[in-house]
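>>> sharing a model prediction with you, sequence too.
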Amino acid sequence: MAINETAQANHDKLFPNHVSTFKETDPEFIEIFDNFTFDEVLKYSKIDDNLRMKVTLASLIAMQCLNEYKAMMSAALNIGVTPIEIKEIVYQAVPYVGLGKVFDFLNATNDVFRSLGLDEKQAGQSTTDPDNRYENGLKTVRGIAGDSVDKMLKNAPKNQQHFAKFLADNCFGDYYTRNGLDVQTREKLTFSMLISLGGADPQVKGHIAANTNVGNSKQDLLDIVTVLLPFIGYPRTLTAINLLNEVIPETK
């Protein structure tokens, strides 16, 4: 077996002039992985390179794959993902993955920027302030997830209502309202992070529905699952497919 021409060309697009040490130490493994990831998998997904890199970065943050994230971040920049978009992917991960996990990735992002001569401080993208973040967040979440937060505010025990408030003002008011990425992309990123985390099935189902609400199709999400499979493995992939079919059944 050898790395086939298509896989090599797709790999070189992301990593020009890169010589993998695995070709010397683990040639059989790298041939299997590259032929699968950079050729076979791509035949079953219509996702473009730009979005593929964005959802891969989101997935790697969720799984705590710091070294692979740094490599794929450089690849993302090579094919046109902007520094602002990369920063927004990292920020978007905070409400879903938690700062405890994201902290190292923010530092790594800044390190990669500096190593490439890019300014680690990108232009601000916030559109809300302390006075309107709750109102704008509630409006945003209603457009994405319907009345789910309103129901939490109404029905949750008094000592738990603040979690619904946090969803409105922090998760959606502070993050989803930001510029730099559109809402369709943010929902795809959230879906990617949740299926990569594992153990968040109710949230995955909620964001499958949210994706459809903002105009992303089931096929869009299947394409994401397909390109993430080599990174997240089969158990989480098959769980994601089962949840997709549960929320959006196939029509025969």
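Yep, that arrived.
>>> only C-alpha atoms from now on, for both contacts and neighbour counts.
Fine.
>>> so what secondary structure elements neighbour the helix or strand harbouring Pro202?
Using DSSP states H and E, Pro202 sits in helix 201-213. Judged by 3 or more Cα pairs under 8 Å, 6 or more residues apart in numbering; DSSP states H and E, helix 201-213 is in contact with helix 133-145, helix 183-197, helix 234-247.
>>> could you point out which of those helices sits nearest Ser115?
helix 183-197 (25.8 Å; Cα to Cα).
>>> what helices and strands are in contact with that closest one?
helix 49-63, helix 83-97, helix 201-213, helix 218-232, helix 234-247.
>>> deepest of those helices, which one?
Neighbour counts (mean count of other Cα atoms under 10 Å) averaged over each of the helices and strands packed on helix 183-197 peak at helix 49-63, with a mean of 22.
>>> this is the other structure I want to compare:
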Amino acid sequence: MPANDAARREHDTLFPAHRSTLAETDPEFVVSFDDFAFDETLRAASISRHHRLVVQLGAVIAVGAQHEFRVLLGAALDNEVTPVEVKEVVYQAVAYVGIARVVDFLHITNEVLTARGVELPLPGQSTTTPETRFEVGRAEQTAIVGDRVDAMYANAPADAVHFQRFLSANCFGDHYTRTGLDVRTRELLTFAMLVGLGGADNQVKGHVAANLHVGNTRADLLDVLTVLVPFVGYPRTLNGLAAVDEVAPPAA
């Protein structure tokens, strides 16, 4: 039984030159997966293909799926996600997943871009300096997270306040202030990565609130979760949904 027409069209748009060997060894599974991932979930979401691929790339890094990342990366580059945007996804993942995992994805990205004739390094996107990263980062953090940043500093024990400085200067100053992705997209990306990572429920809740603060909506967050289901599974997705329901409950 072939995949339905809508799933086949979307699959061919994303992967025009890629045919998985699983189509030969596991055809029944592939049809079921394609119908779900490339039709059923998409009918339940209004997220653009561009933003869908951006958040899926981030979540796949968080999961640690190198093969799937390589395949999705090709689809992203074939569908208007720029090399700069791809690099920004990978760079931002370091703040949430850590370089130990992300370095492999950075090498994959460089291999794929080089094979496509993209000259590296890409133009720099940093807007801060070593002298300004803390001040500018804390201002950006406050713009995204809100006034609770001051409380985070005030409540931090003296021997642990350096973690707050790290967040301001590194997570926000070194990453969120970069060009290449706008802040609303970065927040959706962070939400997707934290959901994909699993075990970060408090941080997921915090970034649900941050998404709302920068102008994203409950519907935007539900769209992200909807397109992540096939790639990160139900437990992580449903934990993300619980966080959205708690912080941004549906209208009465």
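Looks like it came in fine. This structure is a prediction, so every number in the text was calculated from the model and none was measured.
>>> if we can go back for a sec, take the helices and strands packed on helix 183-197 of structure 1 and write them to a markdown table, including distance to Asp119 of structure 1.
Output for these, formatted as a markdown table (distance: least, Cα to Cα, whole Å):
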| stretch | distance to Asp119 of structure 1 |
| --- | --- |
| helix 49-63 | 19 |
| helix 83-97 | 9 |
| helix 201-213 | 32 |
| helix 218-232 | 29 |
| helix 234-247 | 36 |
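>>> so which of those helices is nearest Asp147 of structure 1?
helix 201-213 (11.4 Å).
>>> corresponding residues in structure 2 for the closest one?
Using TM-score structural alignment, the residues of structure 2 aligned to helix 201-213 of structure 1 are 201-213.
>>> got a list of contacts for that stretch?
When contacts are defined by Cα atoms under 8 Å, 6 or more residues apart in numbering, stretch 201-213 of structure 2 is touched by residues 144-146, 184, 187-188, 190-191, 194-195, 217-218, 221, 239-240, 243-244, 247-248.
>>> mean distance between it and structure 1 after superposition?
Its aligned residues in structure 1 lie a mean 0.3 Å from stretch 201-213 of structure 2 after superposition (mean Cα distance after the TM-score superposition for structure 1).
>>> repeat for stretch 104-111 of structure 2
By mean Cα distance after the TM-score superposition for structure 1, the fitted stretch 104-111 of structure 2 averages 0.5 Å away from its aligned residues in structure 1.
>>> how far out from the middle of the chain is that stretch?
How far stretch 104-111 of structure 2 lies from its chain's middle: 16 Å, per Cα atoms, centre = their mean, to the nearest Å.
>>> list the contacts of that stretch.
The contact list for stretch 104-111 of structure 2 (Cα under 8 Å, 6+ apart) reads 61, 66, 69-70, 73, 86-87, 90-91, 120.
>>> redo those residues as JSON lines? Include distance to Gln203 of structure 2.
Below are the contacts of stretch 104-111 of structure 2 laid out as JSON lines (distance: Cα to Cα, whole Å):
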{"residue": "Ile61", "distance to Gln203 of structure 2": "17"}
{"residue": "Gln66", "distance to Gln203 of structure 2": "24"}
{"residue": "Phe69", "distance to Gln203 of structure 2": "24"}
{"residue": "Arg70", "distance to Gln203 of structure 2": "27"}
{"residue": "Leu73", "distance to Gln203 of structure 2": "26"}
{"residue": "Val86", "distance to Gln203 of structure 2": "23"}
{"residue": "Lys87", "distance to Gln203 of structure 2": "23"}
{"residue": "Val90", "distance to Gln203 of structure 2": "19"}
{"residue": "Tyr91", "distance to Gln203 of structure 2": "19"}
{"residue": "Leu120", "distance to Gln203 of structure 2": "34"}
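>>> ok, Glu80 of structure 2 touching His50?
Yes - Glu80 of structure 2 is within contact range of His50, at 6.6 Å (criterion: Cα atoms under 8 Å).
>>> just tell me the aligned range of stretch 139-159 of structure 1 in structure 2.
Stretch 139-159 of structure 1 maps onto residues 139-159 of structure 2, going by TM-score structural alignment.
>>> so which bits of that stretch are buried?
Residues of stretch 139-159 of structure 2 classed as buried: 139-142, 144-145, 149, 153 (neighbour count, 16 or more other Cα atoms under 10 Å).
>>> over to stretch 173-192 of structure 1?
By neighbour count with 16+ other Cα under 10 Å, stretch 173-192 of structure 1 contains the buried residues 173-178, 180-181, 183-192.
>>> next: stretch 164-175 of structure 2.
Of the residues in stretch 164-175 of structure 2, those buried (16+ other Cα under 10 Å) are 164-175.
>>> what's the answer for stretch 61-78 of structure 2, then?
61-64, 66, 69-77.
>>> contacting residues around Asn155 of structure 2?
By Cα under 8 Å, 6+ apart, no residues touch Asn155 of structure 2.
>>> that one and Gln164 of structure 2: what is the separation?
According to Cα to Cα, to the nearest Å, Asn155 of structure 2 stands 10 Å off from Gln164 of structure 2.
>>> mind naming the longest helix for structure 2?
For structure 2, the helix with the greatest residue count under DSSP state H is helix 99-115.
>>> take the buried residues of stretch 164-175 of structure 2 and lay them out in a markdown table including secondary structure.
Supplementary listing: the buried residues of stretch 164-175 of structure 2 in a markdown table, determined by DSSP: H, G, I helix; E, B strand; the rest coil:
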| residue | secondary structure |
| --- | --- |
| Gln164 | helix |
| Arg165 | helix |
| Phe166 | helix |
| Leu167 | helix |
| Ser168 | helix |
| Ala169 | helix |
| Asn170 | helix |
| Cys171 | helix |
| Phe172 | helix |
| Gly173 | helix |
| Asp174 | helix |
| His175 | helix |
